[in-house]
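Trainee: Fold the following and give me the result.
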Amino acid sequence: MWAFHTPQPTQPPSLFNPPRTPPKLPSSSLTLNPSISNSTPNHNQLIQSLCKQGDLKQAFKLLSREPNPSQRTYEVLILSCADQNSLSLAQSLHSHISENGFDQDPFLVTKLISMYAALDSLDDARKVFDKTRKRTIFVWNALFRALTLAGFGEEVLGLYRKMNRIGLPSDRFTYTYVLKACVASECMVSLLNKGKEIHAHILRHGLEGYVHIMTTLVDMYARFGCVAHASFVFEKMPVRNVVSWSAMMACYAKNGKPFEALELFREMMIETQDSAPNSVTMVSVLQACAALSALEQGKLVHAYILRRGLDSVLPVISALITMYARCGELELGQRIFDRMEKRDVVSWNSLISSYGLHGYGKKAMQIFQEMIHQGVSPSSITFVSVLGACSHAGLVEEGKKLFDSMRKEHGIHPSVEHYACMVDLLGRANRLEEAAKIIDEMRIEPGAKVWGSLLGSCRIHCNVELAERASHRLFQLEPHSAGNYVLLADIYAEAEMWDDVKRVRKLLETRSLQKVAGRSWIEVRRKMYSFVSVDEPNPQIELIQSLLIKLAAEMKEKGYSPQTKVVLYDLDESEKERILLGHSEKLAVAFGLINTKKGETIRITKNLRLCEDCHSFTKFISKFSNKEILVRDVNRFHHFQNGVCSCGDYW
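Mentor: Reported below is the predicted structural model:
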């Protein structure tokens, strides 16, 4: 936290020390308005005109001849300094404003703070605030906004407490900024509690009618993954605009509820006929279609985007590329990318991650090199995408070189996400000791993503010792995540350590943790169907189950052997096989076989990693049904055709 500073006297800069004989301005540089051309010219309008023309230096020269600059003149000059990204002129102007006694003008103070924020000089913005004696709510809000945009959320909340202590009431903009401050840096539980406290203040002061405040609340809860809270706020909003609808859709799309996002989009189209969806809306809808592999619905959304003329908006195009790739149509995504007139780093990232998702690591690296060749600087996310692509393709040495080049060649310091990618890359290749060494030598604290990558790799290669080490840290970092306990139990089951399996399952029970149910989605004739790994109401469920029993029997005769080791219970083999036939992806595959036409591709999305038995089962189905089956699990795409999977059994 920073302290309030005592104002210090400043010397006027030489730029504003007029010479004894005022210089003559070139006749070509100004067009004087006759109405203000007199013996004692008022230069305010001329200065403002020069600023609008972009001639900031000439405006500053003229300012030295104006004895009484107006507030409006100073405002225009402040805006021009920010527009032209000139910190030196901004500081000189600030000194001139102080000399003329305008440094306590609350309006200009807010403009100065915003100017320094735009110039990435937050220290100067803080000094302006510190030296201001008549601090109105607008002055506080200006600093709140500047610090929030720069990611200093906790500092904003500290100032907010000070403001409350001196009794200055908040306005509707204050609440917007402090809510954004709760998610400006890391999304910690303490900041979520602060957000809830601010929510209570909003309700207590009767401000729930302001749509921008409630929309910010929705977004704040969404960032913390509190979908139920966000939905409650949204449902209670007396007025909604396109921004609030988009915020709720984004909340669903980014928090594992794509079905709800698409349903909300349909509801929006019915209720807001006078307010068309904007580009932000369409990005969220495309993300939902991508999450579900809803290709036909995605195509309808694409057609709507073309009708609305949103196909020139870069985030929308990038989302389209990702949507087609995640629906299994990589070529369509590539075609959209090829037609782009302008590409930013996000567009390149979308294409790189798309090829990585499909297991084409070398192609992803080729695109990465092409991006560099075209002068586009990679971002931190670029390296997450390309390292992930190397991991799925087993390109260990290439991935290590990329990781080393981040800092040396591109000035990007590895984050937790990059280390997690490296641990995953090495772990999948069964270089677990090397992966563990990377964790030990990290210069930053390994987070849950890093240890989770190690535990996942231990699951693939059944390394009990490292799994216990990783799970011990994960139980501390994520005490309420059932998935970590389930992974450890899987590893113990693979090693036939049944007492340890029971011990871990007991921990799940005593801590009241629920395992995430396996869920699979399939799109048939533009309608989405969902299956979970338990009995559920479905008009075709008996037909599906009988088909699976029949298929399993036929495939056993042709070499299929159920991999019952994935069942964590110490049961007899027949009971384990019955449980395996209830896995959600098998139910979805059978549903697809029943309801798709000859030659039609079956597209399935799974919320968890594809288990070994379902992988083997689907390979057999693709061979004997002459069907192409696409399954996207939480890690990557699997293209099943003629009894072969595109992953080469490496996933």
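
Trainee: alpha carbons only for contacts and neighbour counts from here, please
Mentor: Fine.

Trainee: Skip the chain neighbours and tell me the closest residue to residue 234.
Mentor: Nearest non-adjacent residue to residue 234, counting by Cα to Cα, 6 or more residues apart in numbering: residue 218, 6.6 Å away.

Trainee: In terms of helices and strands, where is the one you found?
Mentor: Assigned by DSSP states H and E, residue 218 belongs to helix 211-223.

Trainee: ok, now residue 230?
Mentor: helix 227-236.

Trainee: Please apply the same query to residue 529.
Mentor: Using DSSP H and E, residue 529 falls in strand 527-532.

Trainee: Show me what counts as buried in that strand.
Mentor: By neighbour count on 16 or more other Cα atoms under 10 Å, the buried set for strand 527-532 is 529-532.

Trainee: what's downstream of that strand, the next helix or strand?
Mentor: helix 541-557.

Trainee: Would you mind identifying the next helix or strand past the one helix or strand residue 155 maps to?
Mentor: Residue 155 is located in helix 153-165, with elements delineated by DSSP H and E. Using DSSP H and E, the helix or strand that directly follows helix 153-165 along the chain is helix 172-181.

Trainee: same for that following helix, what does it pack against?
Mentor: Helix 172-181 sits against helix 137-149, helix 153-165, helix 189-204, helix 211-223, with contacts defined as 3 or more Cα pairs under 8 Å, 6 or more residues apart in numbering; DSSP states H and E.

Trainee: And this one, please, so the two structures can be compared:
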Amino acid sequence: MARQALRVFDNHHILNSLDTTTTSLSQTRQAHAQILRSGLFIDTHFTTKLLSLYANHLRFSEANLLINSIENPDVFSFSTLIHAYPKLGRFGDAIVLFSRMISHGLLPDTRVVPSVIKACSGLSDLRAGKQVHGFCVASGLCQDSFVQSSLIHMYVKCSQLRYAHKMFDLMIQPDVVSCSALVSGYARQGYVSEAKMVFGRMGELGIEPNLVSWNGMVAGFNQSGHHLEAVMMFQKMYFFGFKPDGTTISSVLPAVGDLEDLLVGVQIHGCAIKQGLGSDKCIVSALIDMYGKFACTMEMSQVFDEMPHTDLGAYNALVSGFARNGLTDEALEAFKQLKDQGLELNVVSWTSIIACCSQHGKDVEALELFREMQDSGVKPNAVTIPCLLPACGNIAALMHGKAAHGFSIRKGIMDDVYVGSALIDMYANCGRIRSARLCFDRMPVRNIVCWNTIMGGYAMHGNVNEVIEIFQLMQKSEQKPDLITFTSLLSACSHSGLTEEGQRYFDSMTKEHGIKPRVEHYACLVTLLGRAGKLKEAYSTIKQMPFEPDACVWGALLSSCRVHHNLTLAEVAAHKLFELEPNNPGNYVLLSNIYASKGLWKEVDRVRDLMKSMGMRKNPGCSWIEIKNKVHMLLATDRSHPQMAQILEKMETLSMAMKKLGYLPVTSYVLQDVEDQEKEHILCGHSEKLAVVLGLLNTSPGSTLQVIKNLRICGDCHTVIKFISSFEHREIYVRDTNRFHHFKDGLCSCGDYW
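Mentor: Model (predicted):
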């Protein structure tokens, strides 16, 4: 009798010691051992307590071992872990454990099922959710309001609004939580009338909308792109006396920015201050983003400066705002401050600044930032890589691009269509069109961006047959072409001189595909006709355009006039360009070059004096070449490169070899009134020649060279590089502003038509 009393005392002592709020993991394990020694393991009170404690300490492996060792677990044993798993994001484990519970013949109660449904929602697993729903119907649990509400949330999360609405209609007493979930789901999916209808029914059902209901409408409409609806719902909410919170204001501000209504944005800013929400981190970030969309950089900076505490999200918004408005130096300065303050930068911070540099001509800086990002331990993601790769392509940094490709494979993000498209574009821009096609062919899923990117790559390389082949494959795959598709088609025809085919594709846009040509398509058509020497037809096309031609169209005509030395039309095009782009030096230089080619030196001086009076300078010729993972930039006539003496010596050797074989410098490409000897000297300083020779000096014999130039390659350089490709037995890729030139065995892929 005394022994039995002592055992009861021990039982109560152990049970009382298992406090879920204070018991440490070590104490839990000691209690577990004591229970095993005392033979209390068959008591479900103890095992349930232990399971709860292990779950609280996130020791799920031990919890699983414990539940597996129980001979006859009850509902409470399973429900303890099923409740815990979804709270900690272990949704799959909750569903598996629920299945085991059913296989033991145990019937869950109305407290367990909502946790399982929540797990299905967390995984967006519609199939499992439907199975749980079916079980609830068969077991009668579906009549419970908590179960019904959970099912509505699950169907909304899985974008199955029809099922969610059916479930809502079956509810005997719909509540504000279920209504808000359904309303938010409709708003996020862009079903405006349905969202408003359910929201209106709340009053009929005697349900008072709360702040969550209103926020669901505002945020949902903003997410689905119905920005005006989001703003109107915010105004209606305010009218009915509901005070917005941080979620409301941070949800409506992006909509205001996209509507381009600055006045409303300023009013909402004032509302936030009146509500005492001016220092809310989410609102500050949203305000900076909104002012950035309006190009109000002063207001953007002021909002940031007035922040009481430094916040990473606000810093990211500030950098993005500067980047959006082309203020790259300001963005870099803000990013530097961010680092100097010791804030822990996240992937958004690094990706934003890399994208900023890549989009605004600071490609070398983008590559350096990517290296720093990795050194700092921040892992790039599927957004970072597509932001970086254009920088690799812009300056033909092939090895850096390949490294990013390898990283994408290792991280398992190659199947992302944006990563795939960026890789296609990078390889095409680096002259590796076969690698670009390989990436395209291996993509498991393709969208219109992928098709257009590979077509654009082939067009840039002048491979018109491949462009047409891709266009035909695209149509067979039932992918509809868009405006960009036809830009690539017309560009490819232009590079190959296929005037009739290009005209036919232009006409088919409207007749066969229902796409109205835009100004860029007319610019392509003018280029197509002009390059083929059909300048009168090109000018006639401009005059017949259904809208005012822009600078691209007149620029296309002026460039063609430069090629074919047509001074009369050149002057017409140039004067139009001076009106449209008064501060673009390129237009003045083109006209000056045409005058120079005609020997009209007084007109040349007049145009150049005009440029000086307007404070404009000619953009210097610049070329890039990547050698041993380092990108070298060479400027025309610049002598600052450390190997310049060797470059000029090698160039002289090549020049002598060329002259022995009958080559004479094409001095007509020097558009200056100087002696022929001086013209030869000037030709030697062209940046693409300097870059090619630097590549010869620093790479092994027979290896391929890749050069990027910021201007159109001149005829003399074209002839010289053809000779070098044969004399040095090299393949040389040169990308100028028009296209790729692939030099091999003394020939060029352009067929001397560029």
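
Trainee: what TM-score comes out when they're superposed?
Mentor: In this superposition the chains share a TM-score of 0.86, using TM-score structural alignment, normalised by the length of the first structure; 610 aligned residues with a Cα RMSD of 3.0 Å.

Trainee: gap between the residue nearest to residue 234 of the first structure and residue 541 of the first structure?
Mentor: 38 Å (Cα to Cα, to the nearest Å).

Trainee: Neighbour count: these two, which is higher?
Mentor: Neighbour count, other Cα atoms under 10 Å: between residue 218 of the first structure and residue 541, residue 218 has more, with 25 against 15.

Trainee: The residue nearest to residue 234 of the first structure -> the second structure?
Mentor: Here residue 218 of the first structure is matched to residue 319 in the second structure, going by TM-score structural alignment.

Trainee: now do residue 81 of the first structure
Mentor: Per TM-score structural alignment, residue 81 of the first structure is aligned with residue 186.

Trainee: Nearest residue to its match in space, ignoring adjacent ones along the chain?
Mentor: In space, and not counting its chain neighbours, residue 186 of the second structure is closest to residue 195: 5.0 Å by Cα to Cα, 6+ apart.

Trainee: Within its local environment, how many residues does the aligned partner of the one you found in the first structure see?
Mentor: Under the alignment (TM-score structural alignment), residue 195 of the second structure pairs with residue 90 of the first structure. Residues near residue 90 of the first structure, counting by other Cα under 10 Å, number 22.

Trainee: ok, the nearest residue to residue 282 of the second structure once chain neighbours are set aside - how many residues close by?
Mentor: Residue nearest to residue 282 of the second structure in three dimensions, not counting chain neighbours: residue 250, with 6.0 Å by Cα to Cα, 6+ apart. Neighbourhood size, residue 250 of the second structure [other Cα under 10 Å]: 24.

Trainee: residues contacting residue 250 of the second structure?
Mentor: 282-283, 286-287 (Cα atoms under 8 Å, 6 or more residues apart in numbering).

Trainee: and stretch 448-462 of the second structure, which stretch of the first structure?
Mentor: Taking TM-score structural alignment, stretch 448-462 of the second structure hits residues 345-359 over in the first structure.

Trainee: How much space separates the spatially most central residue of the first structure from residue 490 of the first structure?
Mentor: By Cα atoms, centre = their mean, the first structure has its centre lying nearest to residue 254, at 7.7 Å. In this view, residue 254 of the first structure and residue 490 of the first structure are 28 Å apart by Cα to Cα.

Trainee: coming back round to it: the helix holding residue 230 of the first structure maps to which residues in the second structure?
Mentor: Taking TM-score structural alignment, helix 227-236 of the first structure hits residues 328-337 over in the second structure.

Trainee: Superposed on the first structure, what's the mean shift for that stretch?
Mentor: Stretch 328-337 of the second structure, aligned to the first structure and superposed, deviates on average by 1.5 Å (mean Cα distance after the TM-score superposition for the first structure).

Trainee: In that stretch, which residues are buried?
Mentor: Of the residues in stretch 328-337 of the second structure, those buried (16+ other Cα under 10 Å) are 328, 331-332, 334-335.

Trainee: Can you tell me what sits against it?
Mentor: Here stretch 328-337 of the second structure has contacts from 315, 318-320, 322-323, 353, 356-357, 360, using Cα under 8 Å, 6+ apart.

Trainee: Kindly recompute the last result at 6 Å.
Mentor: Stretch 328-337 of the second structure has contacts (Cα atoms under 6 Å, 6 or more residues apart in numbering) with 319, 322.
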